[in-house]
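>>> Quick one, what's the 3D model for this:
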Amino acid sequence: MKPSEYAELDATALAAMIRTGEVGDAEVLQAATEALEAVQPAVNALVSGPWDTPLDHAPDGPFAGVPFAIKDLIAHAAGVPTRSGSRLLGAGVPMPTDTHLVTRFRRAGLATLGLTATPELGFNANTEPVATGSVRNPWDLHRSPGGSSGGAAALVAARALPVAHGNDGGGSIRIPAAACGLVGLKPSQGRTSPGPDYGDPLLGLGVEFVLTRSVRDCAGLLDAVHGYEPGDRYRLPDPARPYVEEVDAGSRPLRIALHTEPFSGHGVVDPRCVDAVESAGRTLEALGHHVERAAPAVEAAAFDDANFIAWCSFLADGIDIIGAALGVTPGPDQLESTTRACAEYGRTLRAADIYAAERVFNIVRRTLGVFHQQYDVVLTPTMNAPNTAAGYLNADDPTLDARGWYDHIFSTAGFTALSNVTGNPAISLPLGTTEENWPIGVQVMAPYADEATLLGLAGDLERALPWQDRRPGTVVG
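Here you go, the predicted structure:
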């Protein structure tokens, strides 16, 4: 198999070819290795790999032999050094065990060939850590791939991998999916296990899954890895039928709320992003859905204050734990300027501040829950703009204090954090294109635990507004 042939296939197609013997898994892994080596100099998205031998994986899993990579943040594999995008962890600290999700990736048969880049400790909508350098967007190497799963997105967009792991605490799967023209699903809180390291990462905002090029890959991977692990705080009901069947079946007629003003109250929305959402709304109306302008009444200032507290407290806690474990006092040589500022602010917070943030989150969750009694899904832009320039979100900028950094990030992404706070599933789909040929992401958000409706509708949109033939400027073959 040539790398150019490999690059045309999604994970579902590759798995089928390996399963039927049409191609050997060793051939696929060789093609993937050559593809990764070809695009890495341009996009700088791998921080480890491609490895000569993939991590152990089940030979009979539904995606047996399909090349894969793990984001170097939160998830980890036994014996593989992790760095979390930070100089604080030096060359990387080997982890003693798999996280539960990595174990499920192995059972699914995914053949992990490396680790992808993340911004320092994940708090950025860009991926340019001082530790490993700038990741570039395959659609335009002067633009950002988004973050914090920017390394994963760059490799999937360049077709060096069909699928890659990501995580999402404020949009970190959906933002790079939008910037790189991919499918990015943030599942419901509890749909994938955060264990054993976490119960509620980032006060419940953080969720892990993957980035893909096709909706069927997204659904198939969710079928393969969702589910409860002993000790998890949440135990969601299993889907009534496999998610891949929802994609094939499509959606029933839905009541759809269309909204184009940022929930966070930050930033100006590019008219091209508004146009992409409105065009998608017209397509959905033509498919028989009822679409109207509406939005849940979220009090933006309170929402931002609470989200800011969640992020800074999480960073402070994580940095203090790492510093104590390694016996170091983190300073400018170990941490970027805004990371230090956020951690310093986080250390000033009291228990009362955390509880106050949770009270706001409770109000937001219940507001959206009531709203979804009237509307089945919410349709918005994913980002305020199609993408951002490389260097625009500079986490090592000494002029920004903690709140200045938070506001700077969410001025580019005012739509994604809402579903992290509420726990609802949300997906970004590449439904628009700019005059520069950059992709534009459109977000759909569904009620809590209702990935079935979300993926059925995503399948309809993929068929009505296909994106598979679009190619970035930097691509395998």
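>>> C-alpha from now on. contacts and neighbour counts both.
Noted.
>>> Packing partners of the helix or strand harbouring D275?
When secondary structure is defined by DSSP states H and E, D275 falls within helix 271-286. For helix 271-286, the packing partners by 3 or more C-alpha pairs under 8 Å, 6 or more residues apart in numbering; DSSP states H and E come out as strand 255-258, strand 290-293, strand 377-381, strand 426-433, strand 439-445.
>>> What are the contacting residues of it?
Residues from elsewhere that reach helix 271-286 (C-alpha atoms under 8 Å, 6 or more residues apart in numbering): 258, 260, 290-291, 379-381, 383-386, 431-434, 440-442, 461, 464.
>>> What subset of those residues is buried?
Buried subset of these (neighbour count, 16 or more other C-alpha atoms under 10 Å): 258, 260, 290-291, 379-381, 383-386, 431-433, 440-442, 461.
>>> Quick one: residues contacting G206.
Shown in contact with G206 (C-alpha under 8 Å, 6+ apart): N167, D168, G169, G170, Q189, D200, N420.
>>> gap between the spatially most central residue of the chain and F314?
The C-alpha lying nearest the average C-alpha coordinate of the chain belongs to I173 (C-alpha atoms, centre = their mean; 1.1 Å). Separation of I173 from F314 (C-alpha to C-alpha, to the nearest Å): 19 Å.
>>> this one as well, want them side by side:
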Amino acid sequence: MHSIHSLLDSHDGYGLAELVRKGEVRPGELLEAVIERIEQVEPQLNAVCEKLYDKARLDAQSASASQGTFAGVPTLIKDLFSPLRGALMTNGSLACGEVRADFEAEVVTRLRQAGCVFAGSSTAPEFGTSYTTESTRFGATRNPWNTEHSAGGSSGGAAALVAARVVPFAHGNDGGGSLRVPASCCGVFGFKPSRGLMPSGPLVGEGWAGMGTPHAITLSVRDSAALLDVTAGMDLGAPYAAPLHSTSYLAAAQGPARPLRIALVEHLDPWPSSAESLAAVRHAARLCESLGHSVEVTRLPVELPVFLDRVFDIIGASTRGYIDMLGQMRGQPVALEELEPRTRIILRERGDIGGARYAAAVDWIHALGRAFAAFLQDFDLILTPTLTREPPRIGELDAFDERLSLAEVMEQFHSYSPFTALFNATGQPAMSVPLYWTAAGLPIGAHFAGRFGDEATLLALAAQLEQAQPWASRVPPVNARQGGAVN
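Take a look at the predicted model:
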């Protein structure tokens, strides 16, 4: 008889749920093992916002083997605009106080209905506007490959916990790379669905003019696809919806990958990719070619500084709207002193733009989506580095100096991640695949983007890459494994 820990070591979430359905494992056993694993690595990683063990134990007791695709599988919900009933709703900020949600996000409800048990919430930076998970409220979330380095952001807590083998998958969301950046930093799989594929309700119709979307960080491609099957699709009152796959995303991931035409983009002016980043993306390109795909070096039809200027018009206005709403909800305006310097810089320079300027920014990113759709008439996918360099050290990336200009903050973040936000703006699905580790032992992901609504092609390729170069056997120094091999 295998121990519970060896099963967690050797199975993804889909596989664990199969054991629950067969009666070989009880949800409560899985939960207690995950709690042990959280306690084992949390002192080194600082990836958990709030532990919800007592409520999770009650949920595990009532979980049934027939409950759903992920019956009895423990996971965590990211503490960022994803309310979980009864849990703290801090959004990484001191300004949110100790408020607890009395409702939950639709994506959380769908995960619950699929059988997931929520052991806690995972960390995020204030309001998700950073590519590293460091905040005044919670401190720094650390990378399990080297705790002196960042786990990425803004779903850094989720990525660190999955990489450290605490849970097989964890919920996150992505408005400019917030699933894919931490997946790259932590050597796991991060997938961003198309605009409108995932539910954003019930609180809002869309985040950041449609650039934001929930999904998950996973160890296996299979879990990512199966999670899409149980969460994708418009929710009540959604303003629009992307098309669902004709069969299932899991079937797409398990089917054969057809030969693809892949556009390789190695850098994006004005910021170069490092030698390690180029080595990572060229390694991915060679692997794709060895699997029968064609790869052509090309350039993207975008001027990055102009793009970022429009994006921060949207982020600035949206942040102001949220801060105003927060003040109304708590009955007292939010003082600037309650916010981190990065947020104050964004508000200072873009928080008070007019409606016409905001509308022009939205029109501009929609036009960019049209341009990228035309570009992909000649290619099936776009391949870029996920990041221009390896994960930075803690404290290196995030700006805690209000004297900086927004242009300096943009350069600090987007010289590190110039590619990911493009595909939030265009609405295209995109993923970071863990295929390369630097000489220092830090991961750098390969980033692929597909046509709008074509998650299936990306998932089929990801599964093919996973089979050709399995990454689950690569385990970071900080980990919760108790022995066994991932199958």
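>>> roughly how far apart are the residue mapped onto the residue nearest to the centre of structure 1 from structure 2 and D9 of structure 2?
Under the alignment by TM-score structural alignment, I173 of structure 1 pairs with L179 in structure 2. Distance, L179 of structure 2 to D9 of structure 2, using C-alpha to C-alpha: 23 Å.
>>> Of all the helices and strands packed on helix 271-286 of structure 1, which one is nearest G204 of structure 1?
strand 426-433 (15.3 Å; C-alpha to C-alpha).
>>> quick one: contacts of the closest one?
Here strand 426-433 of structure 1 has contacts from 174-175, 177-178, 181-188, 273, 276, 280, 382, 419, 439-446, 454, 458, 465-467, using C-alpha under 8 Å, 6+ apart.
>>> compared with structure 2, how much does that strand deviate?
Aligned to structure 2 and superposed, strand 426-433 of structure 1 gives a mean residue distance of 0.5 Å (mean C-alpha distance after the TM-score superposition for structure 1).
>>> Now do that strand: which range of structure 2 does it align onto?
Taking TM-score structural alignment, strand 426-433 of structure 1 hits residues 430-437 over in structure 2.
>>> Stretch 119-131 of structure 1 too?
Residues 125-137 of structure 2 are the counterpart of stretch 119-131 of structure 1, counting by TM-score structural alignment.
>>> Stretch 23-36 of structure 1 too?
Aligned using TM-score structural alignment, stretch 23-36 of structure 1 spans residues 25-38 in structure 2.
>>> now swap in stretch 313-328 of structure 1 and tell me
With TM-score structural alignment applied, stretch 313-328 of structure 1 matches the range 317-332 in structure 2.
>>> Stretch 370-387 of structure 1 too?
Counting by TM-score structural alignment, stretch 370-387 of structure 1 lines up with residues 374-391 of structure 2.
>>> end-to-end on the matching stretch?
End-to-end distance (C-alpha to C-alpha), stretch 374-391 of structure 2: 33 Å.
>>> before we move on, the earlier item: can you pull the buried residues of the match of stretch 119-131 of structure 1?
Residues of stretch 125-137 of structure 2 classed as buried by neighbour count (16+ other C-alpha under 10 Å): P125, E126, F127, G128, T129, S130, Y131, T132, T133, E134, S135, R137.
>>> nearest to L161 of structure 2, of those?
Taking C-alpha to C-alpha as the measure, L161 of structure 2 sits nearest to T133 out of the buried residues of stretch 125-137 of structure 2, at 12.9 Å.
>>> ok, average deviation of stretch 361-372 of structure 2 from structure 1?
Mean for stretch 361-372 of structure 2 is 1.3 Å (mean C-alpha distance after the TM-score superposition for structure 1).
>>> hang on, the earlier thing: could you give the angle of the helix holding D275 of structure 1 to strand 377-381?
Following axes from the mean of the first three to the mean of the last three C-alpha atoms, to 10 degrees, one obtains 150 degrees for the angle between helix 271-286 of structure 1 and strand 377-381.
>>> quick one on the thing from earlier: which positions in the match of stretch 313-328 of structure 1 come out as buried?
A317, S318, T319, R320, I323, L326.
>>> Now do the same contact list for the aligned residue in structure 2 for L455 of structure 1.
Residue pairing (TM-score structural alignment): L455 of structure 1 is matched to L459 of structure 2. Contacts here follow C-alpha under 8 Å, 6+ apart; on that basis L459 of structure 2 touches V221, A225, Y249, A252, A253.
>>> which strands and helices sit next to the longest helix along structure 1?
Longest helix in structure 1 by number of residues (criterion: DSSP state H): helix 300-326. In terms of contacts (3+ C-alpha pairs under 8 Å, 6+ apart), helix 300-326 of structure 1 is packed against helix 337-348, helix 351-371, helix 402-410.
>>> what's the spacing between V107 of structure 2 and S417 of structure 2?
Noted for V107 of structure 2: a distance of 27 Å to S417 of structure 2, by C-alpha to C-alpha.
>>> more crowded one of the two?
Neighbour comparison, V107 of structure 2 and S417: the larger count goes to V107, with 26 against 22 (by other C-alpha atoms under 10 Å).
>>> What residue in structure 1 is paired with that one?
Using TM-score structural alignment as the criterion, V107 of structure 2 maps onto L101 of structure 1.
>>> where's its match, which helix or strand?
Using DSSP H and E, L101 of structure 1 falls within helix 100-107.
>>> Can you give the distance of the helix or strand just after that helix from its chain's centre?
Scanning forward in sequence from helix 100-107 of structure 1 by DSSP H and E, the next helix or strand is strand 111-116. Strand 111-116 of structure 1 sits 16 Å away from the centroid of its parent chain (C-alpha atoms, centre = their mean, to the nearest Å).
>>> try stretch 463-477 of structure 1
Offset of stretch 463-477 of structure 1 from its chain centre (C-alpha atoms, centre = their mean): 19 Å.
>>> Same check on stretch 255-267 of structure 1?
Its chain's C-alpha centre and that of stretch 255-267 of structure 1 lie 20 Å apart, by C-alpha atoms, centre = their mean.
>>> dump the residue contacts of the nearest residue to R393 of structure 2 once chain neighbours are set aside.
Nearest residue to R393 of structure 2 in three dimensions, chain neighbours excluded: H149, at 3.9 Å (C-alpha to C-alpha, 6 or more residues apart in numbering). Listed by C-alpha under 8 Å, 6+ apart, the contact set of H149 of structure 2 reads R142, N143, P391, P392, R393, I394.
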